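> Here is my input; please provide its structure:
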Amino acid sequence: MSSVSALPLNTSSNTSVRERVTPQEWEVRVKLAAAYRLAAQLRFTDHIYTHFSARVPGPEEHFLINAFGLLFDEISASNLVKVDIDGTIVDDPIGLGINYAGYVIHSAIHGARPDLQAVLHTHTRDGIAVSAQKDGLLPISQHAIGFSGRVAYHGYEGVALDLDERVRLVADLGDKSVMILRNHGLLTGGISVEHAFQQLHGLERACTIQVAAQAAGNAELVYPPAAVIAKVEQQAKAHASGDGPGVARHWNALIRQLERTDTDYKL
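So this is what the prediction gives:
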């Protein structure tokens, strides 16, 4: 896959990334790097080919994304690449550029949905398996029912290298923050990195449960009554906005888990 590259700005040996960005940007960098490391720990990765992004606080339409070529467990706050909506690389600390398909997908959503501060995209085995099923995510588990009525679908158009796909991607997403990309993978957005990751964690789990249930072959699946699905859908909506205490509780537990073995994401 192609990449976009540019010379980094202000990268003299005596100026660190932390020194040349605002405290607010550094905080987002640390959280996004943690999300990459957590995804590696949870095996939500596809070698070097998927991407998470987060909007940079401030008036400029800049977002952060991974340098193309690094594994998720190599991402740190200092090596994230800053790019604008038009594809101009603002700061590339290690000079690797970015995955162009990642730019197409993430610029589309950041450009159209200022409410979504972070966008996470995966190519996991179970996520892609569900994306290839005509009926998509089935309401057969508590995890899946929590997404009932909240999942958008986008048809596969090939590797996302065509800028005009952004219009259709945004149209299909609508006002939702969770999307299944047909024959491709999963995508979640959030009002923060923490919120987007909570949604991704739950969606990945729902897909894994579905694939496991279907692996039984001819065993008939049990679907809860419509009234129960509607009840859980309403219960889940109360927590779906991302501004409640549940997001911080979930994220803080993940960070404790991560930091038992890895604190380099903060560098």
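
> From now on I want contacts and neighbour counts done on CA atoms only, so please keep to that.
OK.

> what are the ranges of the helices in the stretch 151-267 of the chain?
For the stretch 151-267 of the chain, helices defined by DSSP state H, counting those that start in this stretch occupy the ranges 165-173, 193-214, 226-240, 245-259.

> the inter-axis angle of the last one versus helix 226-240?
Helix 245-259 and helix 226-240 are oriented at 70 degrees to each other (axes from the mean of the first three to the mean of the last three CA atoms, to 10 degrees).

> Any buried residues in helix 245-259, and which?
247, 251, 254-255, 258 (16 or more other CA atoms under 10 Å).

> In JSON lines, list the residues you listed along with distance to residue 82.
Shown next, in JSON lines, are the buried residues of helix 245-259 (distance: CA to CA, whole Å):
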{"residue": "247", "distance to residue 82": "26"}
{"residue": "251", "distance to residue 82": "24"}
{"residue": "254", "distance to residue 82": "25"}
{"residue": "255", "distance to residue 82": "24"}
{"residue": "258", "distance to residue 82": "25"}
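
> and the two most separated of those?
247 and 258 (16.4 Å; CA to CA).

> what's the neighbour count on residue 133?
For residue 133, the neighbour count with other CA atoms under 10 Å is 12.

> Just confirm residue 75 contacts residue 35, I think it does.
No - the criterion here is CA atoms under 8 Å, and residue 75 misses it with residue 35 at 9.4 Å.

> Residue 127 versus the nearest residue to residue 123 once chain neighbours are set aside, what's the distance?
With sequence-adjacent residues excluded and distances taken as CA to CA, 6 or more residues apart in numbering, residue 123 is closest to residue 185, at 4.7 Å. To residue 127, residue 185 is 5 Å away according to CA to CA, to the nearest Å.

> Have a look at those two and say which one is more surrounded.
In terms of neighbours (other CA under 10 Å), residue 127 is the more surrounded of residue 185 and residue 127; the figures are 29 against 23.

> which residues sit against the helix or strand that contains that one?
Element membership for residue 127, per DSSP states H and E: helix 125-131. The set of residues external to helix 125-131 that reach it, using CA atoms under 8 Å, 6 or more residues apart in numbering, is 136-137, 180-186, 204, 207-208, 210-211.

> And for stretch 51-70?
Stretch 51-70 is contacted by residues 3, 24-25, 28-29, 32, 36, 48-49, 75, 79-85, 92, 94-99, 102, 106, 110-111, 117-122, 193 when judged by CA under 8 Å, 6+ apart.

> and for comparison, fold this next one:
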Amino acid sequence: MFDIPQLNLKEKVSQEEWQTRIDLAACYRLVAMHGWDDLIYTHISARIPGTEHILINAFGLAFDEITASNLVKIDIHGNKIDPDCPFDINPAGFTIHSAVHEARHEDQCVLHLHTNETIAVASLEEGLLPLSQYAMFALASMSYHDYEGLAVNADEKQRLQDDLGTANFMLLRNHGGLTLGKTIGDAFMHMYDLTRACQVQLQIMATGMKPVLVDQSIVDGIKAQANIVHTGLTGGQKSWPAMLRKVYKHDPSFAS
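Okay, here's the model as predicted:
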């Protein structure tokens, strides 16, 4: 049986880095708790405030094995900062994240998942439809990127950046979903909204009945409301302490 090296970095890193590690490890555990993980694949990355360094999961660990101390600190090119770190990352998996972090320096967290629901809706020609309140939040800041195969080619990065633009939500065609946030809590809430929106859309489509679409004028007016509800102190950060408490109750080992 593979034994995971046990580390304790709490007293070896800055307070800002440790808090980022706590929040990011909690986000990984929440994804696993929601059933959104994909074995050892997909990633959530976060920039350490005040630095150009990024934290990401160790390749080979399941999301419910991620802890604050076993997250790997890297530069924008995917190089490990600490050569003594016993963990490696998935270079192919970091391609998308590096592209987004390069283009969106003001956003701390990038969350990319392969849930059935986001893949299914991303594979529909019409994409996400205005069918639910969850969809309103996502459609207020939505983008799409066409599938180009495994994200390992450096020349795809510019196209991904161009497609993303200033959006906080992206559906990668035939691939999955991606969200960004100025905090880890914001990125998580964005993914929660996107996933729920896709789930509801598929459930409505499964009825075979004609759906009622929200008028475009309402969709256009949602953005300002969405910025209030799901960003900053009244949004992601308002819900994030509750999410942290949920993870602590479920398994406090993430904070080690």
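
> if we can go back for a sec, so which of the buried residues of helix 245-259 of the first structure comes closest to residue 234 of the first structure?
When those are compared against residue 234 of the first structure (criterion: CA to CA), the nearest one is residue 247, at 17.6 Å.

> what does the closest one align to in the second structure?
Using TM-score structural alignment, the equivalent of residue 247 of the first structure in the second structure is residue 236.

> Who are the contact partners of that match?
183, 185-189, 230.

> ok, now with 7 Å
Taking CA atoms under 7 Å, 6 or more residues apart in numbering, we find residue 236 of the second structure in contact with 185-186, 189, 230.

> Who are the contact partners of residue 26 of the first structure?
Per CA under 7 Å, 6+ apart, neighbours of residue 26 of the first structure: residue 18.

> Setting aside sequence neighbours, what's the nearest residue to residue 154 of the second structure?
Residue 154 of the second structure sits nearest to residue 95 (CA to CA, 6+ apart), 7.4 Å away.

> swap that for residue 209 of the first structure, sorry
That would be residue 141: by CA to CA, 6+ apart, it lies 7.4 Å from residue 209 of the first structure.

> The one you found: how many residues sit nearby?
18.

> Map it across to the second structure for me.
When the second structure is aligned by TM-score structural alignment, residue 141 of the first structure is paired with residue 132.

> and the two most separated of the contacts of residue 236 of the second structure?
The span of these, defined through CA to CA, is set by 185 and 230 at 9.4 Å.

> Map residue 172 of the first structure onto the second structure.
In the second structure, residue 172 of the first structure lands on residue 163 (TM-score structural alignment).

> Next, the contact list for its match, please.
143-145.

> I'd like the distance between residue 185 of the second structure and residue 59 of the second structure.
When residue 185 of the second structure is compared with residue 59 of the second structure (using CA to CA), they lie 23 Å apart.

> An error on my part: the question was meant for residue 97 of the second structure.
Distance from residue 97 of the second structure to residue 59 of the second structure, by CA to CA: 14 Å.

> More neighbours: which of the two?
Neighbour count, other CA under 10 Å: between residue 97 of the second structure and residue 59, residue 97 has more, with 25 against 18.

> hmm, back to that, residue in the second structure paired with the residue nearest to residue 123 of the first structure?
Residue 185 of the first structure maps onto residue 176 in the second structure, by TM-score structural alignment.

> Secondary structure class of the most centrally placed residue in the second structure, three-state.
For the second structure, the residue nearest the mean C-alpha position is residue 111 (1.3 Å; CA atoms, centre = their mean). Three-state assignment for residue 111 of the second structure (DSSP: H, G, I helix; E, B strand; the rest coil): strand.

> go on, residue 90 of the first structure?
strand.

> The first structure: strands as residue ranges?
With strands called from DSSP state E, the first structure shows them at 3-4, 51-55, 62-65, 81-84, 89-91, 98-99, 118-122, 151-154, 178-181, 185-190.

> Just give me the neighbour total for the residue nearest to residue 258 of the first structure when sequence neighbours are not counted.
Leaving aside its sequence neighbours, residue 258 of the first structure sits nearest to residue 38 (CA to CA, 6+ apart; 6.5 Å). Neighbour count of residue 38 of the first structure, defined by other CA under 10 Å: 23.

> Tell me the counterpart of residue 38 of the first structure in the second structure.
The alignment partner of residue 38 of the first structure in the second structure, by TM-score structural alignment, is residue 30.

> do the same with residue 26 of the first structure
Using TM-score structural alignment, residue 26 of the first structure sits opposite residue 18 in the second structure.

> ok, now how distant is the match of residue 141 of the first structure from residue 194 of the second structure?
Applying CA to CA to residue 132 of the second structure and residue 194 of the second structure gives a distance of 11 Å.

> Reformat the helices of the stretch 151-267 of the first structure as CSV; add distance to residue 53 of the first structure.
Putting the helices of the stretch 151-267 of the first structure into CSV (distance: least, CA to CA, whole Å) gives the following:
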stretch, distance to residue 53 of the first structure
helix 165-173, 16
helix 193-214, 9
helix 226-240, 20
helix 245-259, 17
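
> Packed most tightly, which of these would that be?
Per residue and on average, the most neighbours among the helices of the stretch 151-267 of the first structure fall to helix 193-214, with a mean of 21 (mean count of other CA atoms under 10 Å).

> counting contacts, what elements does that one pack onto?
helix 23-41, strand 118-122, helix 125-131, helix 142-145, strand 185-190, helix 245-259 (3 or more CA pairs under 7 Å, 6 or more residues apart in numbering; DSSP states H and E).

> and residue 155 of the second structure, how many neighbours?
Other residues close to residue 155 of the second structure by other CA under 10 Å number 9.

> Distance check, it against residue 104 of the second structure.
Per CA to CA, residue 155 of the second structure is found 18 Å from residue 104 of the second structure.

> Tell me who's in contact with the counterpart of residue 203 of the first structure in the second structure.
Using TM-score structural alignment, the equivalent of residue 203 of the first structure in the second structure is residue 194. Contact analysis of residue 194 of the second structure by CA under 7 Å, 6+ apart lists 134-135, 138.

> same check, this time on residue 159 of the second structure
By CA under 7 Å, 6+ apart, no residues touch residue 159 of the second structure.

> returning to what we had before: what about burial for the contacts of stretch 51-70 of the first structure, which qualify?
25, 28-29, 32, 36, 49, 75, 79-85, 92, 96-99, 102, 106, 110-111, 117-122, 193.
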